[in-house]
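Novice: Here's a sequence, model it:
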Amino acid sequence: PRLVQGLPHGIERCIRRIVSHLHGDPSDAALDAVWETLHETRPTAINLRWALDEMRRFLRPLPPEQRAEAAYRRAREIADEDVGLNRAIGENGLAIIKAIAARKQKGEPVNILTHCNAGWLATVDYGTATAPIYLATEAGIPVHVYVDETRPRNQGAQLTAWEMAGHGVPHTLIVDNAGGHLMQRGAIDMVIVGTDRTTADGDVCNKIGTYLKALAAADNDVPFYVALPSPTIDWTVHDGLAEIPIEQRSADEVSLVWGKTAAGEIAQVRISPETTPAANPAFDVTPARLVTGLITERGVAKASREGLKAMFPERA
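Specialist: Okay, here's the model as predicted:
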């Protein structure tokens, strides 16, 4: 427990699962079984596979009796590395926000739309899409964030809005379909989203609804940026629409919603007829042609094979 204290909840759960298996059976077979189990929980997200590959690569050469303790140590190192990546993403994205702020009247905020949660609850410390926002706030640049609710799990309403409030960032919660309306009226200066997997050609797979935001941004000449650490780039995939598996989640997430009652109790209610079926694809793919730039830890890359190769020549 002392070694996982302070780790993001997702990493902590994964590491505890790995270590619990390794304490009971630290064999290679058990290590492979844990890899398969955890990988199947998020088939769309490439960074989970990257972390699982790294842990297996690191643990396999070790004597079985040393693997549990070593797994904790490597997890801590990965978390610390992620802090550095996210901070660098924030600095590179901050330059974009500064450029927009310089074109506005003094004191007028830079209005940013984001979708889903790519903050420090999902990653480490700064988050990815939120990192430029946090650094801009710390630098004294006025920003205002329009937070998509992100149905059906409401990560924006429940997580991103909570982060913005805690950090003192001015923000407004909007329904998912309001983004295009605001763009048409010049209320959005830029869009920043995260990604679960980016192809070697610059296609971006992110939470369902991202594609529609990118279409609206393109139609209204609003820059659309994606913030991503390099582990989310899948160098083996080129056509995101054809090659990235899209996680299909429970229909109950669409038909049922959780919320807090006036009495302060957490309750679940149904919002559709019991006989109505629901579909729940968790992600969609935004083609590279709709992406203004990819904000990485090394700089802002063009959303193309050439752009990513120039930024990461050793991986390409």
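
Novice: Please count neighbours and contacts with C-alpha atoms only from this point.
Specialist: Fine.

Novice: Report how many residues lie close to Arg185.
Specialist: Using other Cα atoms under 10 Å, Arg185 is surrounded by 9 other residues.

Novice: how about the helices in this protein?
Specialist: For the chain, the helices defined by DSSP state H occupy 9-24, 28-39, 46-59, 67-102, 131-138, 155, 161-167, 179-184, 210-219, 240-243, 252-255, 305-311.

Novice: Buried residues, the third one. List them.
Specialist: Okay, so that is helix 46-59. By 16 or more other Cα atoms under 10 Å, the buried positions in helix 46-59 come out as 46-49, 51-52, 55-56, 59.

Novice: JSON lines for the helices of the chain, including distance to Asp148?
Specialist: Supplementary listing: the helices of the chain in JSON lines, determined by distance: least, Cα to Cα, whole Å:
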{"stretch": "helix 9-24", "distance to Asp148": "22"}
{"stretch": "helix 28-39", "distance to Asp148": "28"}
{"stretch": "helix 46-59", "distance to Asp148": "23"}
{"stretch": "helix 67-102", "distance to Asp148": "19"}
{"stretch": "helix 131-138", "distance to Asp148": "15"}
{"stretch": "helix 155", "distance to Asp148": "9"}
{"stretch": "helix 161-167", "distance to Asp148": "9"}
{"stretch": "helix 179-184", "distance to Asp148": "8"}
{"stretch": "helix 210-219", "distance to Asp148": "10"}
{"stretch": "helix 240-243", "distance to Asp148": "23"}
{"stretch": "helix 252-255", "distance to Asp148": "16"}
{"stretch": "helix 305-311", "distance to Asp148": "28"}
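
Novice: Looking at those helices, which one is packed in the most?
Specialist: Ranked by mean neighbour count, these are led by helix 131-138 with a mean of 22 (mean count of other Cα atoms under 10 Å).

Novice: Which residue, other than its chain neighbours, is closest to Leu22?
Specialist: Spatial nearest neighbour of Leu22, excluding adjacent residues (Cα to Cα, 6 or more residues apart in numbering): Ala68 at 5.7 Å.

Novice: Let me see the contact set for that neighbour.
Specialist: For Ala68, the residues meeting the contact criterion (Cα atoms under 8 Å, 6 or more residues apart in numbering) are 18-19, 22-23, 26.

Novice: From Arg73, how far out is Arg153?
Specialist: With distances taken as Cα to Cα, to the nearest Å, Arg153 is found 32 Å from Arg73.

Novice: Alongside the first, I'd like the structure of this one:
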Amino acid sequence: MQHGRARRRRARTALGVVRTLHERGRLAEVLALETRPLLQGARLTTWELARMGAPHRLVADSAGPYLLARGGVDAVLIGADRIAANGDTANKIGSYALALGAERAGVPFVVVAPESTIDPGTPTGGHIEIEDRGAGEIVSIRGVRVAPEGTDAINPAFDVTPRDLITAIVTESRVIRP
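Specialist: Prediction:
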């Protein structure tokens, strides 16, 4: 019984799905995006993939849509920080570009998130406030300035993917097809 509950909990994240596919021998390779500007994909996702022994390569965020267009990608799995009542999702910046690339390439775009991420009180993605994290994260890297002094920046932490670009939303208890 405990094992089944753990498996259901694990499947609530995109990496949980990747782990399950890997354990079943159905995973050829993961292309993990670096996730700028804080590089969570490069630092954390690749670490988790290496720990589970899943074959993977790291990809620059902006290369994702290009690689989708070239073919050879079977699906895009992505998490969500919030899901509006209508199925629009908010996730790390760059998610919308991947959804557009997936749509154009005819590749399924699947959001994997806990049921608790669904916010029935937020009607659409247009009602989700997007945080701007300020210039510091992108004009410098780990405290070293890379942009000229005086350069300002726009740094949205998230973007919203409209439901019509989403093939399915997978939670621990159901699959939703917006």
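
Novice: Overlay them and tell me the TM-score.
Specialist: Comparing the two superposed chains by TM-score structural alignment, normalised by the length of the second structure, the resulting TM-score equals 0.92, with 176 aligned residues with a Cα RMSD of 1.8 Å.

Novice: about what we covered before: with respect to Lys98 of the first structure, which of the contacts of Ala68 of the first structure is nearest?
Specialist: Within the contacts of Ala68 of the first structure, distances to Lys98 of the first structure taken as Cα to Cα reach their minimum at Ile18, with 42.7 Å.

Novice: Give me the residue at the spatial middle of the second structure.
Specialist: With the centre of the second structure defined as its mean C-alpha position, the nearest residue by Cα atoms, centre = their mean is Ile78, 3.3 Å away.

Novice: what do we get in the first structure for that residue?
Specialist: Counting by TM-score structural alignment, Ile78 of the second structure lines up with Val193 in the first structure.

Novice: Check Arg174 of the second structure too.
Specialist: Under the alignment (TM-score structural alignment), Arg174 of the second structure maps onto Gly299 of the first structure.

Novice: Now do that match against Glu247 of the first structure, distance only.
Specialist: Counting by Cα to Cα, the gap from Gly299 of the first structure to Glu247 of the first structure is 30 Å.

Novice: likewise Gln268 of the first structure?
Specialist: In this structure, Gln268 of the first structure and Glu247 of the first structure are 23 Å apart, going by Cα to Cα.

Novice: The two - which one has more neighbours?
Specialist: Using other Cα under 10 Å, the more surrounded residue of Gln268 of the first structure and Glu247 is Glu247, with 17 against 12.

Novice: So what's the residue count around Asp89 of the second structure?
Specialist: Check again: residue 89 of the second structure is Thr, not Asp. A total of 30 residues lie near Thr89 of the second structure under the criterion other Cα under 10 Å.

Novice: Show me what it aligns to in the first structure.
Specialist: For Thr89 of the second structure, the aligned position in the first structure is Val204, judged by TM-score structural alignment.

Novice: residues contacting its match?
Specialist: Counting by Cα under 8 Å, 6+ apart, Val204 of the first structure makes contact with 195-198, 226, 240, 285-288.

Novice: now Arg9 of the second structure
Specialist: Listed by Cα under 8 Å, 6+ apart, the contact set of Arg9 of the second structure reads Glu172.

Novice: so what corresponds to Pro132 of the first structure in the second structure?
Specialist: Residue correspondence to the second structure (TM-score structural alignment): Pro132 of the first structure is matched to Val17.

Novice: if I look at the closest residue in space to that match that isn't next to it in sequence, how far off is Glu115 of the second structure?
Specialist: What sits nearest to Val17 of the second structure in space, not counting adjacent residues and going by Cα to Cα, 6+ apart, is Ala11, at 5.2 Å. Here the distance between Ala11 of the second structure and Glu115 of the second structure works out to 11 Å (Cα to Cα).

Novice: Asn91 of the second structure now?
Specialist: Distance of Asn91 of the second structure to Glu115 of the second structure, given as Cα to Cα: 15 Å.

Novice: quick one, what contacts Pro231 of the first structure?
Specialist: Applying Cα under 8 Å, 6+ apart to Pro231 of the first structure gives the contacts 46-47, 50.

Novice: can you put those in CSV and add distance to Glu149 of the first structure?
Specialist: What follows is the contacts of Pro231 of the first structure, written out as CSV (distance: Cα to Cα, whole Å):
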residue, distance to Glu149 of the first structure
Ile46, 24
Asn47, 24
Trp50, 29
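
Novice: excluding its backbone neighbours, what's nearest Leu94 of the first structure?
Specialist: Using Cα to Cα, 6+ apart and skipping residues adjacent in sequence, the residue nearest Leu94 of the first structure is Pro132, 4.8 Å away.

Novice: now Asn91 of the second structure
Specialist: Leaving aside its sequence neighbours, Asn91 of the second structure sits nearest to Ala80 (Cα to Cα, 6+ apart; 4.7 Å).

Novice: Surely that neighbour touches Asp88?
Specialist: No: using Cα atoms under 8 Å as the test, Ala80 of the second structure is too far from Asp88 to be in contact (9.9 Å).

Novice: hmm, back to that, between the contacts of Val204 of the first structure, which has the most around it?
Specialist: Neighbour counts for these were taken using other Cα under 10 Å; the highest belongs to Thr198, which has 33 neighbours.
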